[in-house]
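# Provided below for reference: sequence and predicted model.
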Amino acid sequence: MRKSLLITAIFILIVNFVSAQNTRLGFTAGPVASTMFQKVSGKKHMYDFGYAFTAGALLDVPMQKHGSFQPGINYIMKNSKDTYTDPTTNKQVLAKYSLTYIEVPINVVFRIPAGSSGNVLLGGGVAPAMAIKGKTTNEIDNTITKDQGLNFGDETKDDFGQYDFGINAIAGYEFNNGFFIQLNYNHGINRLFVGGDPEDKLYNRYFALRLGYLISCKKKK
């Protein structure tokens, strides 16, 4: 039910903004470097970075002279890894996490003229996301011992919460022909742990380097 409502809301949003004058449609893709920040029993720990991929689409709706409102939708993989000692075997375990989300960023971007070829991009916003699948892989002595799926939800039996929410910071460059390159930092603020001590925290963090292209939605007369 929640998935259907989210898809319906996105569809209505897209239809409304595509009808706006001078709106452009953009497509993006690129690599992602992600990690997780953990705080358990007062101890802070940052997981090692994992690398993956993202692809998506956005709408560029003009705001004043140099600004744009940019809602979008992304398929994004947030991977990370962590090394710990198994207390029963006293062996080092490398745990790899792969979390896949549908993300709906809502950003505001400003353009600063930079020569005759294009504009510098600076902006930010928010990015709610919904997990659609995930898995974890454990390695001991370079041998995979366990590869299992992860459960997402709001019950104590689930591995992680279903929803994520992050703050975006954006910088990049847009060429006059519609091509652009964009560096995006996302700082997760939604607790991924389900149940347990509310003071224990786990958050996503990621950097994404996106290459994109904008095309006009305006019908030619």
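Nice, thanks for sending it over.
# only C-alpha atoms for contact and neighbour calcs from this point on.
Fine.
# quick one: residue 184 is in a strand?
Yes. Under DSSP: H, G, I helix; E, B strand; the rest coil, residue 184 sits within a strand.
# surely it and residue 205 touch.
No. Taking contacts as Cα atoms under 8 Å, residue 184 lies outside contact range of residue 205: 10.8 Å.
# the more surrounded of these two?
Just comparing residue 184 and residue 205: by other Cα atoms under 10 Å the higher neighbour count belongs to residue 205, 22 against 19.
# for the more buried one, what is the enclosing helix or strand?
Assigned by DSSP states H and E, residue 205 belongs to strand 201-216.
# name the helices or strands packed onto that strand?
With contacts defined as 3 or more Cα pairs under 8 Å, 6 or more residues apart in numbering; DSSP states H and E, the packing partners of strand 201-216 are strand 24-40, strand 179-188.
# second structure for comparison follows:
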Amino acid sequence: MNCPKKYYVIIFLLIALFITNSSFAQKPTFGLKLGVAVSHSTIDENTTEPNSGSSFNGVGILGGVYLDIPLVNEVVLRPGAEIVSKGSSGNSRYYYYPPRFTYLDIPLNILYKSNSSHGHLIAGGGPVLGIPFQPYYGYTLKTDVGLNGIIGYEFSIGFSFNVNYCYGLNNVSKNKDIATKISTRYLGISVGYNF
């Protein structure tokens, strides 16, 4: 686990948020979200047996915070921090319990947010940095980089309904003795509230 790099990324994001926030006159809004993540993990286990790959599907929790920073017209920068349980069902070749990978995802979305008296249609996406929590049994994980797409609707009273899809781009397996490749992706369904 390479902690200093993770701290540099978090510090960089906080500095970027501060600079962006101080550059624009419109006030940012803070939001909370909570929902479920329907995930799919693919694990290529290190074995010479044919068909040694495993696919796991599962439902886990998704929750976090975000900041909507108005840029120009109806364009919003939405950085956030989310705990995502990329849970699974089924058994691994090496472990009886299904693997459950928990990440701190840091999305940096650029969103179109339509202006209306009744609410706002939200659509957009951006990159996601996923920092794994502790290893799950022998599956030690590396930092993930992915792409996120989001669509939703925010009511005028602040409540919102959101659907997002996050696709992990790289191999997150750190222990090649157990798994030569691990990839993750999930569909998030959540409700939110802007303050």
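Sure, I can see it. Computed from a predicted model, the values in this text were never measured in an experiment.
# touching both of residue 184 and residue 205 of structure 1, which residues are there?
Counting by Cα atoms under 8 Å, 6 or more residues apart in numbering, residue 184 of structure 1 and residue 205 have no common neighbour.
# ok, the residue nearest the centre of structure 2 - contacts?
Taking Cα atoms, centre = their mean, the centroid of structure 2 lies closest to residue 105, which sits 4.0 Å from it. Listed by Cα under 8 Å, 6+ apart, the contact partners of residue 105 of structure 2 are 81, 82, 83, 84, 128, 129, 130, 131.
# what angle sits between the helix or strand that contains residue 109 of structure 2 and strand 159-168?
For residue 109 of structure 2, the host element (DSSP H and E) is strand 101-113. Here the directions of strand 101-113 of structure 2 and strand 159-168 differ by 120 degrees (axes from the mean of the first three to the mean of the last three Cα atoms, to 10 degrees).
# would you check the span in structure 1 matched by strand 101-113 of structure 2?
With TM-score structural alignment applied, strand 101-113 of structure 2 matches the range 99-111 in structure 1.
# what about the helices in structure 1?
Taking DSSP state H to define them, one finds helices in structure 1 at 2-18.
# can you point me to the longest strand in structure 1?
Longest strand of structure 1, by residue count under DSSP state E: strand 118-140.
# for the closest residue to residue 43 of structure 2 other than its chain neighbours, give its distance to residue 16 of structure 2.
Leaving aside its chain neighbours, residue 43 of structure 2 sits nearest to residue 182 (4.6 Å; criterion: Cα to Cα, 6 or more residues apart in numbering). Separation of residue 182 of structure 2 from residue 16 of structure 2 (Cα to Cα, to the nearest Å) stands at 31 Å.
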